[in-house]
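[1] here are the coordinates; sequence isn't available:
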């Protein structure tokens, strides 16, 4: 089965809700944004969000289940745009008319995910670090992994699931922020490194690696 035939539902997409639930959600998310604006992501607590929103902390817990899920809710809008692009958009990131080379799509996905991580790296770092294995328990990661596995199976069927995890590993928010802010790497250099990793997965004849030239700094 090719990746394009898989059914990949958009994670975090809107679900039908009662009007009061919608109001509470919007109120809580707006309060969370104000708390983050005032204190940063590290200063975000559910107690503070509840006070700012004018609701009980139990309401926040029931609505979001915990701090990590609240952070992911703040990330959701941008995430839905990203998912729509790689699942339904034009090639090479999306399937386009269906004839995009799988290796080109893997490369486009990794580059787009690098840009996506750069945009919200602080929020992603906090969400992914909130509980043990939080990144791997989240449905976003499952969708990324399924998407890459389906593409890699068309390039190199042996152990595509492991290779999908291996290609996603450098885009964990903690490593990404370490490289960006402690090591001083720019996003172009990170993408160049992802290309090198991908070169070990695809066959040379796929020909989607960057052209030879000076490595970005």
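    It's in. This is a predicted model, so every value here is computed, not measured. Residues are numbered from 1 along each chain as shown.
[2] every contact and neighbour count from this point should use C-alpha atoms.
    Will do.
[3] just list the residues touching residue 45, thanks.
    By C-alpha atoms under 8 Å, 6 or more residues apart in numbering, residue 45 lies in contact with residue 67.
[4] quick one: it and residue 158, what's the gap?
    44 Å (C-alpha to C-alpha, to the nearest Å).
[5] same thing with residue 125?
    In terms of C-alpha to C-alpha, residue 125 sits 31 Å off from residue 158.
[6] when these two are compared, which one has more neighbours?
    More crowded of residue 125 and residue 158, by other C-alpha atoms under 10 Å: residue 125, with 20 against 11.
[7] am I right that that one is in contact with residue 175?
    No. At 9.2 Å, residue 125 does not count as touching residue 175 under the criterion of C-alpha atoms under 8 Å.
[8] what's the closest non-adjacent residue to residue 102?
    Take residue 102 and drop its neighbours on the chain: the residue closest to it by C-alpha to C-alpha, 6 or more residues apart in numbering is residue 151, 5.4 Å away.
[9] and that neighbour, how many neighbours?
    23.
[10] gap between the helix or strand containing it and the chain center?
    Assigned by DSSP states H and E, residue 151 belongs to helix 139-153. Helix 139-153 sits 11 Å away from the centroid of its parent chain (C-alpha atoms, centre = their mean, to the nearest Å).
[11] how about stretch 82-89?
    Centroid separation for stretch 82-89 versus its chain: 12 Å, with C-alpha atoms, centre = their mean.
[12] residue contacts, the nearest residue to residue 94 once chain neighbours are set aside?
    Excluding its sequence neighbours, the residue lying closest to residue 94 (C-alpha to C-alpha, 6+ apart) is residue 86, at 4.2 Å. By C-alpha under 8 Å, 6+ apart, residue 86 lies in contact with 93-95, 109.
[13] let's see 10 Å
    Taking C-alpha atoms under 10 Å, 6 or more residues apart in numbering as the criterion, residue 86 is in contact with 92-96, 105-106, 108-109, 112-113, 144, 147.
[14] can you put these in TSV and add neighbour count?
    Putting those into TSV (neighbours: other C-alpha atoms under 10 Å) gives the following:
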residue	neighbour count
92	21
93	23
94	21
95	20
96	15
105	21
106	27
108	18
109	21
112	17
113	18
144	19
147	20
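[15] ok, second structure coming up, stack it against the first:
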């Protein structure tokens, strides 16, 4: 049985699809990941994906709509796995740890997720969504608000505090890190951002 504490985090309800459509989607996403590993995001195209997957171009266009739609689907797929870790994974990211420890772990894991998906998030930009972080992701705000409510923070406005802490995790900031920033000092960037989040949370949530 899965462990879950607090309110369910919102995920877009999956569409009911035919079995062949599900197989095609899984095959296309797996193929897209292979191409990303081999070639990087810049060279992945709708036509190239169709040819590599051995499917018609119409199938790819119906599935994703645009090139950005490919990356949005990849991001959403990984977002679901991330949320599952938060909801039922081992502590401190998952249930079972003190709320302050979970909040620190959540922010650090979220930063790692965004850093690891930076190129996919860039390619997912199509002008329709202001924040390229999956389909719909009030995940951070709701989860952070839940954890804040489990702490003794006096008369603090927890709703506003959750919004402000969520803003500190905002994905677009990471999109502006240059390739050289992450290539030359990726480990240092990750460590500094993770430490910065812990420092912020420790100061904000001090009783």
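    Great, that's in hand. Here the structure is a predicted model, which is why all the values come from computation and not from measurement.
[16] got a TM-score for the two of them?
    TM-score of the superposed chains, computed with TM-score structural alignment, normalised by the length of the second structure, equals 0.74; 196 aligned residues with a C-alpha RMSD of 3.3 Å.
[17] mind listing the shared neighbours of residue 125 and residue 175 of the first structure?
    Common neighbours of residue 125 of the first structure and residue 175 (C-alpha under 10 Å, 6+ apart) do not exist.
[18] go ahead and measure how far stretch 110-129 of the first structure is from the middle of the chain.
    How far stretch 110-129 of the first structure lies from its chain's middle: 6 Å, per C-alpha atoms, centre = their mean.
[19] if we can go back for a sec, tell me the buried residues in the helix or strand just after the helix holding residue 151 of the first structure?
    Using DSSP H and E, the helix or strand that follows helix 139-153 of the first structure in sequence is helix 160-168. Neighbour-count burial for helix 160-168 of the first structure flags 160-161, 163-165, 167-168 (criterion: 16 or more other C-alpha atoms under 10 Å).
[20] other SSEs contacting helix 160-168 of the first structure?
    Judged by 3 or more C-alpha pairs under 10 Å, 6 or more residues apart in numbering; DSSP states H and E, helix 160-168 of the first structure is in contact with helix 102-119, helix 139-153, helix 187-199.
[21] what's the average distance for the helix or strand following it when superposed on the second structure?
    Sequence-wise, the next helix or strand downstream of helix 160-168 of the first structure (DSSP H and E) is helix 173-177. Here helix 173-177 of the first structure, set against the second structure after superposition, deviates by a mean of 3.9 Å using mean C-alpha distance after the TM-score superposition for the first structure.
[22] what's helix 173-177 of the first structure in contact with?
    Against helix 173-177 of the first structure from outside (C-alpha under 10 Å, 6+ apart): 114, 117-118, 120-129, 135, 169-171, 179-185, 187, 190.
[23] now the helix or strand encompassing residue 80 of the second structure on the first structure. Mean distance?
    In the assignment (DSSP H and E), residue 80 of the second structure maps to helix 67-88. In this overlay with the first structure, the average offset of helix 67-88 of the second structure from its partner residues is 2.8 Å by mean C-alpha distance after the TM-score superposition for the first structure.
[24] re earlier: nearest to residue 21 of the first structure, of the helices and strands packed on helix 160-168 of the first structure?
    With C-alpha to C-alpha as the criterion, residue 21 of the first structure lies closest to helix 139-153 of those, at 22.2 Å.
[25] quick one on the thing from earlier: so the helix holding residue 80 of the second structure versus helix 139-149, what angle?
    On the basis of axes from the mean of the first three to the mean of the last three C-alpha atoms, to 10 degrees, helix 67-88 of the second structure is oriented at 20 degrees to helix 139-149.
[26] spit out the contact partners of the most centrally placed residue in the second structure.
    Nearest to the mean C-alpha position of the second structure, by C-alpha atoms, centre = their mean, lies residue 79 at 4.5 Å. Neighbouring residues of residue 79 of the second structure by C-alpha under 10 Å, 6+ apart: 11, 73, 85, 113, 133-137, 139.
[27] closest to residue 5 of the second structure among these?
    The shortest gap between residue 5 of the second structure and any of those belongs to residue 85, at 12.4 Å (C-alpha to C-alpha).
[28] where does the closest residue to that closest one other than its chain neighbours land in three-state SS?
    Closest residue to residue 85 of the second structure apart from its sequence neighbours, by C-alpha to C-alpha, 6+ apart: residue 94 at 6.1 Å. Put simply, residue 94 of the second structure is coil when judged by DSSP: H, G, I helix; E, B strand; the rest coil.
[29] let me see the contact set for residue 94 of the second structure.
    Residues in contact with residue 94 of the second structure (C-alpha under 10 Å, 6+ apart) are 3-5, 83-88, 102, 105-106.
[30] what of residue 160 of the first structure?
    Contacts of residue 160 of the first structure by C-alpha under 10 Å, 6+ apart are 145-146, 148-154, 166, 201.
[31] filter those residues to the buried ones?
    145-146, 148-154, 201.
[32] what's the neighbour count on residue 122 of the first structure?
    17.
[33] how about it, what's its partner in the second structure?
    The equivalent of residue 122 of the first structure in the second structure is residue 119 (alignment by TM-score structural alignment).
[34] now its match: which helix or strand?
    Applying DSSP H and E, one finds residue 119 of the second structure within helix 118-123.
[35] pull the residues that contact stretch 131-140 of the first structure.
    So stretch 131-140 of the first structure is contacted by 10-12, 67-69, 72, 76, 79-80, 83, 124-129, 141-142, 145-146, 165, 172-173 (C-alpha under 10 Å, 6+ apart).
[36] could you check how far residue 159 of the first structure is from residue 153 of the first structure?
    Distance, residue 159 of the first structure to residue 153 of the first structure, by C-alpha to C-alpha: 8 Å.
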